[in-house]
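# Build me a model:
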Amino acid sequence: MDPEEFRRAGHAVVDWIADYWATLGQRPVTSQDPPGALAAALPAGPTADGEPVEAVLADLDALVAPRLTHWQHPGFFGYFPANTSGPSVLGDLVSAGLGVQGMLWATGPACTELETVLLDWLAGLLDLPERFRSTGRGGGVIQDSASSATLVATLGALHRAGGGRWREAGIDRRYRAYTSTQGHSSIEKAARIAGLGSDGVRMVEVDPETLAMRPEALREAIRADLAAGDVPAIVVATIGTTSTTAVDPLPEIGEICAEYGVWLHVDAAYAGAAAVCPELRWSHAGLEYADSYCFDPHKWLLTGFDCDAFWVADRGELIEALTVLPEYLRNAATESGAVIDYRDWQVPLGRRFRALKLWFVLRWYGVEGLRAHVRAGVALAGRFADRVRADDRFVLAGPHPFSLVCFRLAAGDEASAELLSRVNATGRVFLTHTRVGGRYTLRLVVGSPLTTQSHVDEAWALVSEAAGTVLSDAG
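Predicted coordinates:
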């Protein structure tokens, strides 16, 4: 494909994406086909000769698109959103076209420096503590996901807890990680990968009303492990848990971590974006205690997956924990100590130019555009919650500080599960569920930039109508 062929094909692909976005509201949110439908429709192998881009796009229309779950759909209210936007897609296109491998400053100086500056921009936008800025001992980096950020934080914490020798010391010492019972599954996975095993994670009780970690329960767990000769290494607190967007009390948790010398990592994967709005920064109170922090612009900040923003207060500790420098990577810039080599801040060696899509997004929308997007999601979720609250057939299952509403039918778990099934079967909206206090609970989260008041009102109408049918059938 020469440049002119690429230009022609590129126009066709951009047109296809624009048409896809324009028609999303007319499509079912989820695939209506059974498992294996796409596999059965594909040929047994690739063609012997090349095909024009028009043939590929025709198959996208006929075979692939109808069998997707459409995450950008205005009726997608299921998992936390995986937003994208025009500026993000264009930034990714440029990144793909440049084909930069940014493992070292020397392999992509602009790739590294743009990322460093953008993470400082983001830290300022969220009003993060000064200790996370690259102008001091800290700094930020783009990981692929909050799961990777938690793993990297765990490795840094273990390096500190073991005095730089945690692998050797780990032979006869047991290291412990702590999170609440509402913490993300990636925390346990990080502990497994780091060699702690599932038993190395202490699941700390939560307050039954707020579903946030109980600081006194954390203190008790740490004391018990110390008495047993174990080494408390890391506490992972959450701003906006996956089930209900509960916010752990960082000031109290931070004081405990400081008292016992335990690394505090704060996972704000979804709700961190809320801090672009000054009125929502209450959720980040106590962040000055954190050794590391992350949030996902690819969830609620209009930036396509994958893009997790991860900061550390002391980049030296992280680099010491992760650096491996074979001879073939040595170069003058690295040896000078004057540059950042992001290969030392992550698990993989290689890295894409992910900062470009974030740069495009920040420049296109600006601070006020991003704030408007977050505020719209909060307001629409509040509108839905008001409908639930006013209907005595339903129960709100907890606070809704951001754009997630958790609710259930007062009639019980079986009725609530049937309600979810019937609502999703319409193809107009997609919701998910969790359990809150052991009760089956529906989740509706607003996030798509295409979602408007009319879509939220339609979701309520479908929920309300289905609830009537479910309760009528139950007799």
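# from here on, contacts and neighbour counts on C-alpha atoms
Noted.
# Can you identify each of the helices in the stretch 351-475 of the chain by residue range?
All helices of the stretch 351-475 of the chain, identified by DSSP state H, counting those that start in this stretch, fall at 355-389, 413-425, 453-473.
# Format those as TSV; extra columns: distance to Y440 and mean neighbour count.
Output for the helices of the stretch 351-475 of the chain, formatted as TSV (distance: least, C-alpha to C-alpha, whole Å; neighbours: other C-alpha atoms under 10 Å):
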stretch	distance to Y440	mean neighbour count
helix 355-389	16	19
helix 413-425	5	18
helix 453-473	15	16
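# In TSV, list these along with distance to V100.
Output for these, formatted as TSV (distance: least, C-alpha to C-alpha, whole Å):
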stretch	distance to V100
helix 355-389	11
helix 413-425	42
helix 453-473	40
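# can you pull out the helices in the stretch 51-200 of the chain?
Using DSSP H, counting those that start in this stretch, the helices of the stretch 51-200 of the chain run over 53-59, 86-98, 109-125, 146-161, 166-169, 185-193.
# One more sequence to fold, the one below, so I can look at both together:
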Amino acid sequence: MGAHMDPEEFRRNGYAVIDWIADYWTHLAERPVTPAEPPGAVAALLPAGPPEHGEPFDRILADLDPVVAPGLTHWQHPAFFGYFPANTSGPSVLGDLVSAGLGVQGMLWASAPACTEVETVMMDWLAELIDLPQRFRSSGPGGGVIQDSASSATLVATLAALHRASGGRWRGNGVDRRYRVYTSTQAHSSVEKAARIAGLGDDGVRAIEVDPKTLALRPELLRAAIEADRAAGDVPALVVATIGTTSTTAVDPLPAIGELCRAYGLWLHVDAAYAGAAAVCPELRWSHAGVEYADSYCFDPHKWLLTGFDCDAFWVADRAELTGALSVLPEFLRNAATESGAVLDYRDWQVPLGRRFRALKLWFVLRWYGAEGLRAHIRAGVDLAGRFADLVRADERFEVVAPHPFSLVCFRLRADAAPAADIPAADARNAELLARVNATGRVHLTHTRVNGRHTLRLAVGAPQTTYREVDLAWRLVERTATTLLGGAAEGNRATGAPAG
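From the prediction side, this is the model:
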């Protein structure tokens, strides 16, 4: 041991790894969704230091089951309903394996031509699948690139917006002029983080209130905020609108927001990290009305489109505005292909210089499933979430508290589901309900706050999830609620789910 692994050793050990993953997937539903071990349990199983001598590979692989697997939250589990889906698939894993085996560095076209060109075509394929406007295709002034996450997409959009708003002279708040970013109170925290990294500070972001029913940004309040900042001598630079907010999957009114951005000259970035995948289905493209106003747009195939993390699809309408903000060309990267202007160098479209061949897993997924298979996957998730929402509504102790156009359902015990139902007590009951359900290890849900109230979230997305797991989740929720409430309203429920 300790020598380089030769091709035949790699072949033999690689087969063993594939077998382990296949077995893991086969028996995943039998595992608890979340670990029971306390913090530090996994670390305690590891030696205090690295080995002096190399070990046989079968011994390394054998430690996955006792050391790693019991300490995981199993995101691929059919009863994992937390956060948003972050699902992989067989084709994606195999594409990643090929990428890792090739080990190319795709910072420049010249450093790995196929890495760049496959990515460009895959982004055009995705743009066609979700029906993005033509100006986002590589055949025109725009184009797409794979970022690691929607957070990085928001950051580079912020930098491009500030570059444009300042005419290329932006150096951060307090040195030039004060620049402002606008987004809803429901937007992802990455907007605030991007503003911090860009030097705007926390007060550089204006959080716009939302409609209490739709939870979508209110355009009239956005207009008022822009006007107030302009009157104060500040420079409105960027609006980040969301299709499918993290908390509730609310959809901001892009047509009205886009008109404001056009009127005031602001960059519009559309964050569709989760819900963008839904646009592969024509019947769900209503959520993208107004995307033609966007200067940039992103969604995460690594959430709901069966492509393993990390893979954020990010497009700009004018790539020159993005590269103008981010391009730095040291002498050691100069080459004839770049200087010809005939190629794309994706290092200029992101913060890091280096980049992996992430387009391979996307290529494998799109070819294996095809548009038809991807649509079937999205529709299955929407259907399962609809079933759960119907079960919630059939129990008068509960309420669905936000629209659920995709595959997330936000729900909670009503405030009047027990005596002395003040809001703090109701919130405490919902928090306890979630804790008890998750403590079973049989399902995993998360929470948010909707209009200030503690709310449970059930997000469907795993390819193995069926009615069985959704019905199981509901049985655990409603039975736990009965125990928590002391049997209140026992005769006023209709679960609609099979016993068991």
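# just to revisit the earlier point, wait, which of the helices of the stretch 351-475 of structure 1 is closest to V405 of structure 1?
helix 355-389 (6.3 Å; C-alpha to C-alpha).
# Mean deviation, the closest one versus structure 2?
Superposing on structure 2 places helix 355-389 of structure 1 at an average distance of 0.3 Å from its equivalents, by mean C-alpha distance after the TM-score superposition for structure 1.
# okay, and that helix goes to which residues in structure 2?
Per the alignment by TM-score structural alignment, helix 355-389 of structure 1 matches residues 359-393 in structure 2.
# Stretch 205-221 of structure 1 now?
Matched against structure 2 by TM-score structural alignment, stretch 205-221 of structure 1 falls on residues 209-225.
# So what touches the matching stretch?
182-186, 206, 208, 241, 248, 250-253, 256-257, 260, 402-403, 451 (C-alpha atoms under 8 Å, 6 or more residues apart in numbering).
# Next, the buried residues of it.
Of the residues in stretch 209-225 of structure 2, 209-210, 214-219, 222, 225 count as buried by neighbour count, 16 or more other C-alpha atoms under 10 Å.
# Is it possible to get TSV of those residues that adds secondary structure?
Formatted as TSV, those follow (DSSP: H, G, I helix; E, B strand; the rest coil):
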residue	secondary structure
E209	coil
V210	strand
T214	coil
L215	coil
A216	coil
L217	strand
R218	coil
P219	helix
L222	helix
A225	helix
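# Return the residue of structure 2 aligned against L42 of structure 1.
Match for L42 of structure 1 (TM-score structural alignment): L46.
# Who are the contact partners of its match?
Neighbours of L46 of structure 2 in contact, by C-alpha under 8 Å, 6+ apart: V67.
# what helix or strand does it sit in?
Using DSSP states H and E, L46 of structure 2 sits within no helix or strand.
# Assumed F310 of structure 1 was part of a strand.
Yes. Per three-state DSSP, F310 of structure 1 lies within a strand segment.
# Looking for the alignment partner of it in structure 2.
Match for F310 of structure 1 (TM-score structural alignment): F314.
# still on that earlier bit, out of the helices of the stretch 51-200 of structure 1, which is the most enclosed?
Ranked by mean neighbour count, these are led by helix 146-161 with a mean of 25 (mean count of other C-alpha atoms under 10 Å).
# if we can go back for a sec, what about the contacts of stretch 209-225 of structure 2, which are in strands?
182-184, 206, 208, 241 (DSSP state E).
# A431 of structure 2: which of those is nearest?
S184 (25.4 Å).
# What residue in structure 1 is paired with that closest one?
Under the alignment by TM-score structural alignment, S184 of structure 2 pairs with S180 in structure 1.
# so G427 of structure 1 makes contact with Q26?
No. Using C-alpha atoms under 8 Å, G427 of structure 1 is not in contact with Q26, being 10.1 Å away.
# higher neighbour count, those two?
G427 (16 against 10; other C-alpha atoms under 10 Å).
# Report the contact partners of the more buried one.
G427 of structure 1 makes contact with 28-30, according to C-alpha under 8 Å, 6+ apart.
# so which of those residues would you say is closest to Q453 of structure 1?
V29 (17.4 Å).
# Wait, a helix at the closest one?
No. Secondary structure of V29 of structure 1 (three-state DSSP): coil, not part of a helix.
# That one pairs with which position in structure 2?
For V29 of structure 1, the aligned position in structure 2 is V33, judged by TM-score structural alignment.
# before we move on, what about G136 of structure 1?
Using TM-score structural alignment, G136 of structure 1 pairs with G140 in structure 2.
# Can you tell me how far its match is from D318 of structure 2?
Distance, G140 of structure 2 to D318 of structure 2, using C-alpha to C-alpha, to the nearest Å: 8 Å.
# next one: Y264 of structure 2
Distance from Y264 of structure 2 to D318 of structure 2, by C-alpha to C-alpha: 18 Å.
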